[in-house]
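J.: can you look at this prediction? I've put the sequence above it.
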Amino acid sequence: MPVLNRIADYADEMKGWRRHLHQHPELEFACHDTAAFIVARLREMGVDEVHDGIATSGVVGIINGSGDGPTIGLRADMDALPIVELTGADHASTVPGKMHACGHDGHVTMLLGAAKYLCETRRFKGRVALLFQPAEEDGGGGNVMVQEGVMDRFGVSEVYGIHNAPGVPFGHFQTNSGALMASVDTAFVYVTGKGGHAATPHDCIDPIVAVVAMVQAVQTIITRNVYALDEVVISVTQIHAGTASNIIPEEAMFCATIRCFNPEVRKLLKKRFYEIVEGHAAAFGVKARVDYDWGYPATVNHPSQAEFAVSVAQEISGEAAVNGQSPREMGSEDFSYMLEARPGAYLFLGTGPGAGLHHPAYDFNDEAAPVGASFFARLVERALPL
């Protein structure tokens, strides 16, 4: 089964929705105009219940089916990124320094398209909970929605989500039946020594050499503390120190992103990171402070729900276009919190050639929206058959 015919009829309308959202990006929890746009569309469609103000600017819409049954949750993230857009598109961002560089405008559009179809047809029993979530990129809006009781309040029994994937062939789906994306933690290390003239380093305590040693040493966590088959990434992404060529600074800092899949390995990484920083601080005679941000957990699909989602994707795109054993990747997602709260699955939908995610030239492929909407709609009809 390809794109549902009725949803194909919405293609131009969906393009209009998506491009409006693209022109008006909002960050983190401050997605108020985006939420107002979503609420207006849901009410036009005849969604039975519309609840806003969840996790500051999140929206939940409820569609009742034609009979009693459980509730399936479908999630779309809403927030944009602090990037200056370079697409040159007619529908480019109108907000300086902000753009939808990750396709969340497309995710919202896919879920709105599915909502319109499900409101019209209601060929399912039970209910659908449309979960429009802020602050995926930064802030953990998915966790806030869970903490505010969305799953219990609306009786969600299973939850599903999609992320677009530029560079993957158009209409192809990718997922697996376990860990799909990594956890992400961020460490900020602030080192204080004793500044002074660079010509007299013996009168100083140089924080720069301490930071350099720490940066090199934390890489040994991967090679000497972690089992070789447990995938781990530790990437130092910032080093800041100094103001002039003839001054040894008082302070220096570095930042690292730390990613893995195994919760026990995650604990080990934090423990060893602190030990290495503290040990090197003592060795170099500096003081060190670590701010360790315990971030998103790994995104782990539930096997039976992932297998079911694969079968639905095969209806939409054909068996050859669906990889249900996709390799896991080191990116992260706060949909992970929803999967910790309820069984479900997360999938990638290929959008064809184009700039990659988080790139200033990225733009969501509007032709993919009906594909994603069809997946959501068929998933509901098959999970909650009349």
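T.: Now that the structure is in, tell me what you want to look at.
J.: use CA for all of it now, contacts and neighbours both
T.: OK.
J.: contacting residues for Thr175?
T.: Thr175 sits next to Ala306, Val310, Asn323, Gly324, Gln325, Ser326, Pro327, Tyr346, Leu347, Phe348 when contact means CA atoms under 8 Å, 6 or more residues apart in numbering.
J.: hmm, try it at 7 Å
T.: Asn323, Gly324, Gln325, Ser326, Tyr346, Leu347, Phe348 (CA atoms under 7 Å, 6 or more residues apart in numbering).
J.: what does the helix ranked longest in the chain contact?
T.: If you go by DSSP state H, the chain has its longest helix at helix 263-284. Under the contact criterion CA under 7 Å, 6+ apart, helix 263-284 has outside partners Ala210, Met214, Ala217, Val218, Ile221, Cys260, Lys287, Ala288.
J.: and the closest residue to Arg342 other than its chain neighbours, which of the three is it?
T.: Closest residue to Arg342 apart from its sequence neighbours, by CA to CA, 6 or more residues apart in numbering: Glu158 at 5.6 Å. Of the three states, Glu158 takes strand under DSSP: H, G, I helix; E, B strand; the rest coil.
J.: picking up where we left off before, immediately after the longest helix of the chain, which helix or strand?
T.: strand 287-293 (DSSP states H and E).
J.: quick one: list the elements packing against the helix or strand following that next one.
T.: Toward the C-terminal end, the helix or strand that comes next after strand 287-293 (DSSP H and E) is strand 299-300. With contacts taken as 3 or more CA pairs under 7 Å, 6 or more residues apart in numbering; DSSP states H and E, strand 299-300 sits against strand 179-181, helix 335-341.
J.: take a look at this one as well, against the first:
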Amino acid sequence: MIDLLDFRHELHRFPELSGEESVTATRILKYLGECSPSQIINNLGGHGVAAIFDSGEAGETVLLRCELDALPILETGQPPYRSTVDGKGHLCGHDGHMAIIMGVAQRLAKRPIARGRVVLLFQPAEETGIGAPSVLADEKFAAIRPDFAYALHNLPGMPLGHIGLKSGSLCFASEGLNMSFLGRTSHASHPEDAITPQNALVELMSTLNSLPEQLGIDPEKTLVTICHARLGLPAFGITPGDGDLFAAFRAETDALQAKLIASAAQYARDCAEKHGLKITVDYNEKFAACDNDETAVANIRDAAVGLNLPIIDIDKPFRWSEDFGAFSAAGKTALFVLGSGKNCPQLHAPDYDFPDGIINTGVDMFEQITRKHCG
């Protein structure tokens, strides 16, 4: 069986973006085969791979999930296993998460479970929010629908190897709106003949951030970020008649997020009408909130205590999003965080690199959780 550090470094050298993870999936299949699972499901929700370890005895189905995809970011770090693909890198730690789940497969091969089933899911397209819903919608998922599903994410800024836990909302829901405006273009010397989105864009950029307060929502439970704006073309002879505004909306719960998104879209439509513009609103990269089940969190806590790992109780949700929240529609779920060091660069930073020292910690945690359910 492959050494887990070598495996992680191999994945790191050959990153693939969301929806393009075919070669990564092939590598996963190669090394999973050495662990002799009862069954392997390929092309699940895209390039997803699921390995099923079935005891043959009645019991619960437990799913452990990691992610296949990398990011469209140029890696600036210089590890010997640096990305070989310009502009793409495993700068969120999904390579490390895959190594952890492969380590669980190796442990289950050496010591089979006594009851129930364990499903190891290598999920595609987490970074775009498409992957988890696509897996759930795949007809092949019905055969592995879990009673409990668990996942972890490494967390820079948290001490190395510490376990972070929280019941209820752990990660914000999020969604992006692309608001495209169309008016009428004219010569720059006759702006009075144009219908320009300029004032609408300025109004929305200056007021969308205060939308939660206008709705009576606690600003601590939401976040609005203006991500991109475009007005016409880069030319001096034209009064622009079109423009775009990208904004990301985040909220602590799915209910708050639905209210925020609906209100933002309507606010943009009203603004367009006021300024005599046509508008189209496109919705992008939707992530459900990660709502951790209390029983599942208790199981994670028991695992950490059993391994004598330090535990940090998280007091409020993270504002970043994780599409693992979608699995709560299939069973009881919980995501926990694994500290990747106080001095580790932030996720999605160009110099980030997953710390190899926490791979075995992740494997130990997932094995403990699995044994609690399946022996």
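T.: Ah, there it is. Only a predicted model underlies this, so the values are computations on that prediction, with no experimental measurement involved.
J.: circling back to that earlier point, and the helices and strands packed on strand 299-300 of the first structure as a markdown table, adding mean neighbour count?
T.: Formatted as a markdown table, those follow (neighbours: other CA atoms under 10 Å):
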| stretch | mean neighbour count |
| --- | --- |
| strand 179-181 | 23 |
| helix 335-341 | 23 |
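J.: mind putting these into CSV with distance to Phe132 of the first structure?
T.: Listed next are these as CSV, based on distance: least, CA to CA, whole Å:
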stretch, distance to Phe132 of the first structure
strand 179-181, 21
helix 335-341, 12
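J.: just give the number of residues close to the aligned residue in the second structure for Phe154 of the first structure.
T.: In the second structure, the residue matched to Phe154 of the first structure (TM-score structural alignment) is Ile144. A count of nearby residues for Ile144 of the second structure, using other CA atoms under 10 Å, gives 18.
J.: and for Ile100 of the second structure?
T.: Number of residues near Ile100 of the second structure (other CA under 10 Å) recorded here: 26.
J.: can you find the partner of it in the first structure?
T.: Aligned partner of Ile100 of the second structure by TM-score structural alignment: Met110.
J.: follow-up on the earlier one: I'd assumed Ile72 was in contact with the residue nearest to Arg342 of the first structure.
T.: Yes. Glu158 of the first structure is in contact with Ile72 according to CA atoms under 7 Å; the separation is 5.3 Å.
J.: so what's the equivalent of Arg8 of the second structure over in the first structure up against?
T.: Counting by TM-score structural alignment, Arg8 of the second structure lines up with Arg18 in the first structure. For Arg18 of the first structure, the contacting residues are Asp105, Gly106, Thr109, by CA under 7 Å, 6+ apart.
J.: quick one: Arg18 of the first structure is in a helix?
T.: Yes. Read with three-state DSSP, Arg18 of the first structure is one of the residues of a helix.
J.: what residue in the second structure is paired with Phe29 of the first structure?
T.: Per TM-score structural alignment, the equivalent position to Phe29 of the first structure in the second structure is Gly19.
J.: what's near enough to touch that match?
T.: Per CA under 7 Å, 6+ apart, neighbours of Gly19 of the second structure: Gly46, Pro124, Ala125.
J.: in strands, which of those fall?
T.: Using DSSP state E, no member of these sits in strands.
J.: between those residues, which is closest to Gln346 of the second structure?
T.: Distance to Gln346 of the second structure across those (CA to CA) is lowest for Ala125, with 20.3 Å.
J.: tally of neighbours for the equivalent of that closest one over in the first structure?
T.: Alignment note: Ala125 of the second structure maps to Ala135 in the first structure; criterion TM-score structural alignment. Counted with other CA under 10 Å, the neighbours of Ala135 of the first structure add up to 27.
J.: kindly report the same for the one 5 residues further on.
T.: Around Gly140 of the first structure sit 22 other residues, with neighbours defined as other CA under 10 Å.
J.: gap between the closest residue to it other than its chain neighbours and Gly139 of the first structure?
T.: The spatially closest residue to Gly140 of the first structure, leaving aside those adjacent along the chain, is Asp334, at 5.8 Å (CA to CA, 6+ apart). Look at Asp334 of the first structure and Gly139 of the first structure: by CA to CA, to the nearest Å, they are 9 Å apart.
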